[in-house]
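A.B. asks: A predicted structure for the sequence below; I have some questions about it.
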Amino acid sequence: MPFRHFEFEGLNMQWKALAVVSTMLIAGCSTSHIKPYSSADVAKAEGEENRLWHSADRYEKQLKNSSRVYGNETLQVYLQGIMDKLYPEFKGNIRVYVLKQPVLNAFALPNGGVYVNTGLIAAMENEAQLAAVLAHEGIHYINRHSMKQREVRKMTSAFATATMLAGFPLLGSVGLASTVTGYSRDLEREADDEGYIRLVEAGYDPSQSTVAFEALAREARASEVKRPMFFSTHPAMEERIEHFQKLQEKDDKVRGKDIHADRYQSHVEHLRKEVLKNKLETGRYSEIIATFEAPSQEALYDETDQYILAEAFRMRDKVDDKGKAIALYKELMTFDENYAPPYKAMGLLSYKEKDFSQAKVFLKKYLELEPESTDGPFIKQYLEML
């Protein structure tokens, strides 16, 4: 279930052309001879699939040698436990790792490596919601979707022609085309359906699958990327939400109750704060604001996290944003008069508005509370100009 964003303005017809021709090629290529793994004992690659696994092994090695892997062993053990609960017969074969990325993404490699971004983990409200995502990714592995996709893409010359006609000559190679189009619509639906069964069998409340995708859709809409899209061959997000709702109606009598919200929060609380800060640093202001606008999400953060929200309003600087930021800063000062950050923010805002007397009061208070702050010299320069 890759969540990737592209900014190709004015290329709607080209994307549609690529989607149509790709779908025709996939429909015309049977992969019924590629059977799912039945247990961990037979989850071994041979021939061409073995080459896929080796490529995945090399990619995993690169990831682990980079700074992208989130190095929290306790969290990794916890997430691995969820996956093992969903796929007990594949324990040791499906391995879960976390990547330090604020964007919504999760993907499964053909060798059983499953990677989940910190941004997606933070967007989930409880264990059952993340389990829905992990269940989906696990199906991509055990049903050998990478191999099935490779078989379809063997029609390289036809696919290259399709991409060139659609206006994407650089995507003519099988590998590059796969990074854009991802799994086919049918394979994504298969992962949704069979992942849902795993979720139910593990005792989780399956209604959380719908809530999970609603949360992902909400944040995707808030993204400031001009053309957010889940690959053109994937079911639209709204369609997937409706599909999960229908699955729940069908299995209403067989429903688990496990959500484990408190347990999940205890493991990801610090991560949530890190993701908020990362989004602020990378200019994802609307995503931060959308998070706090959802009541169920807002409850997952404490009062001091409201400072990040205030900063998002201040930096986004749309109509009424400044007033909202100021109101939040004042609330924070009332909540804890010794919490320094809002004094600095109010001081800088007052300075910008040429209210120098107020700026002086706020900035002096900030230095009083944080005399050893790294930005102390910078603040002192402001005070010298007042």
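C.D. replies: Structure's in. What do you need?
A.B. asks: okay, CA-based contacts and neighbour counts for the rest of this
C.D. replies: Will do.
A.B. asks: ranges for the helices of the stretch 251-386 of the chain?
C.D. replies: 261-281, 285-293, 295-298, 306-316, 321-335, 341-352, 356-369, 376-385 (DSSP state H, counting those that start in this stretch).
A.B. asks: for the second one, packing partners?
C.D. replies: Packing contacts for helix 285-293, counted by 3 or more Cα pairs under 8 Å, 6 or more residues apart in numbering; DSSP states H and E, involve helix 207-222, helix 261-281, helix 295-298, helix 306-316.
A.B. asks: how about these in a markdown table, adding mean neighbour count and distance to residue 364?
C.D. replies: Shown next, in a markdown table, are these (neighbours: other Cα atoms under 10 Å; distance: least, Cα to Cα, whole Å):
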| stretch | mean neighbour count | distance to residue 364 |
| --- | --- | --- |
| helix 207-222 | 20 | 37 |
| helix 261-281 | 17 | 25 |
| helix 295-298 | 13 | 31 |
| helix 306-316 | 22 | 19 |
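A.B. asks: what's the closest of the ones you listed to residue 84?
C.D. replies: helix 261-281 (16.0 Å; Cα to Cα).
A.B. asks: alright, now check it against this:
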Amino acid sequence: MPRVLRPRAKGLALLAAAVLAAAPAGAQPRAPHLRPAETSDEGGIWALSEKAELAARQSAERNRDPALNAYVAGIIAKLAPEYQGDIRVYVMDRPFFNAQMAANGYGEVWSSVLLRAQSEDELAYVLGHEIGHFSENHSIESYRSLKARLGATMVLQAVVTVAAAGAAVNAGSAQGATDIMRAASAVSDLIYLGQLAAYFGYSRENESEADALGFKRAVAAGYDPAAGAAIWRSLMAETEASSFKRVREQQARPNVFNTHPLSVERVKALDDMAAKSPVKASTSDRKAYRAMIRPHLAVWLKDDLRRRDYGQSLVLIDRLSTQGEDLGVLTFYRAEAYRQRRGEGDLELARKAYAEAGAHADAPIAAWRCLGDLSLQAGDRAAAKTAYETYLARAPQAQDRWLVEASLKKLSEGSAT
């Protein structure tokens, strides 16, 4: 049964609805090479962004590979030639899919994005999306929106509290006063949650706009129109395979506090744009893209496993393997995922994967050590001995050599008895 509000509460609810409907005006598109006045809203945000940029430059997580950073900068130059010198994007070695850009042009792209993109086209779409946020001043729009809404919220909540207190004093009974204060609390909560919902909804509009602007920039630079939807489909496949139920269900549970559009809606919008695009082919080379990230592949995969979402990591490794390259590294980390997950049958899957990795020239040397350990655990002494001996032959200076030699000695003694 719906709660019946007293006349005073009804009036406050109507006032709340009026405030929630009020939205701040958006900022104008950004002109190149301009710096805001220090006393302006944007000037204050720039000051904070510059501090964050300094921290990023000095961070131990910053990837300092000159070739990789030059490659990312080159994509930015293709996508936003008018903002040359305005945008600076840092590659950060972090195992989560994220890219961001601040009001002053400082941006980050995390290694998980580069690991999951299968081509320069897909990476260009992600970077184009962030440039869309930058060009349309979305950060300053969001700041002003939140500032205006929270300001109105605090004022309105104060009005609700004062009015309710006055009504409670004049109430005919203690119970009546309590009812009034509870009603006031409910309305106050409604105002606050409504303001937050309106703010996050506003952000979703910005995300959709950034998608469209990034798409337009990517296509203008000659990138594949299908790349934007492709990378989101890959992420959706990973989400569906997640080891965690809450992750698997997240894209099927829309709520007012989701800042990004639902993946299915996003993919459909991008597919619709691609269908209307005059550009139909990619200008980038997938092998060239893989060559660029290859020096970091092992480190990034190791970091990805630290998230302990082995379902997602295995789908990622399968996708990376479709090009038929880096199979030693990829199969080794598939084995690592099985070994660390330790589900039913996983250790045997890991043992087979380590052995498969060893058949490729690029397999990490640790594959033979791990194969020896799991073979010994499985009771396959001959396979363990062969794996350990191969490991020592390939890594004569290994720090754990003494441990492996001790294991070999026990295997030999066991064979003798």
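C.D. replies: Right, received. Where do you want to start? Since this is a predicted model, take the numbers as computed values, not measurements.
A.B. asks: TM value for the aligned chains?
C.D. replies: The TM-score (TM-score structural alignment, normalised by the length of structure 1) is 0.80; 352 aligned residues with a Cα RMSD of 3.4 Å.
A.B. asks: thinking again about what came up before, would a markdown table of the helices and strands packed on helix 285-293 of structure 1 with distance to residue 37 of structure 1 be doable?
C.D. replies: Listed next are those as a markdown table, based on distance: least, Cα to Cα, whole Å:
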| stretch | distance to residue 37 of structure 1 |
| --- | --- |
| helix 207-222 | 24 |
| helix 261-281 | 30 |
| helix 295-298 | 37 |
| helix 306-316 | 46 |
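A.B. asks: who wins for proximity to residue 356 of structure 1 among those helices?
C.D. replies: Between those, helix 306-316 lies closest to residue 356 of structure 1; by Cα to Cα that is 18.8 Å.
A.B. asks: which residues sit in contact with residue 91 of structure 1?
C.D. replies: Residue 91 of structure 1 sits next to 40, 84 when contact means Cα atoms under 8 Å, 6 or more residues apart in numbering.
A.B. asks: cool, and the one 4 residues further on?
C.D. replies: With contacts taken as Cα under 8 Å, 6+ apart, residue 95 of structure 1 has the following neighbours: 80, 83, 112, 113, 114.
A.B. asks: over in structure 2, see which of those residues survive.
C.D. replies: Shared contacts between this structure and structure 2 among those (both residues aligned by TM-score structural alignment, their matches' Cα atoms under 8 Å) comprise 80, 112, 113, 114.
A.B. asks: mind checking which of these are in strands?
C.D. replies: 113, 114 (DSSP state E).
A.B. asks: of all the kept ones among the contacts of residue 95 of structure 1, which two lie farthest apart?
C.D. replies: Across those (Cα to Cα), the longest gap, 12.2 Å, separates 80 and 112.
A.B. asks: neighbour count: the two, which is higher?
C.D. replies: residue 112 (23 against 20; other Cα atoms under 10 Å).
A.B. asks: map that one across to structure 2 for me.
C.D. replies: In structure 2, the residue paired with residue 112 of structure 1 is residue 105, using TM-score structural alignment.
A.B. asks: coming back round to it: closest to residue 336 of structure 1 out of the kept ones among the contacts of residue 95 of structure 1?
C.D. replies: Out of those, the member with the shortest distance to residue 336 of structure 1 (by Cα to Cα) is residue 80, at 38.4 Å.
A.B. asks: ok, the aligned partner of that closest one in structure 2 to residue 65 of structure 2 distance?
C.D. replies: Under the alignment (TM-score structural alignment), residue 80 of structure 1 pairs with residue 73 in structure 2. Distance of residue 73 of structure 2 to residue 65 of structure 2, given as Cα to Cα, to the nearest Å: 12 Å.
A.B. asks: again, but for residue 390 of structure 2
C.D. replies: 32 Å.
A.B. asks: okay, the two: which has more neighbours?
C.D. replies: Each of residue 390 of structure 2 and residue 65 has its neighbours counted (other Cα under 10 Å); residue 390 has more, 18 against 12.
A.B. asks: show me the contacts for that one.
C.D. replies: Residue 390 of structure 2 touches residue 368, counting by Cα under 8 Å, 6+ apart.
A.B. asks: right, I'll call it a day here.
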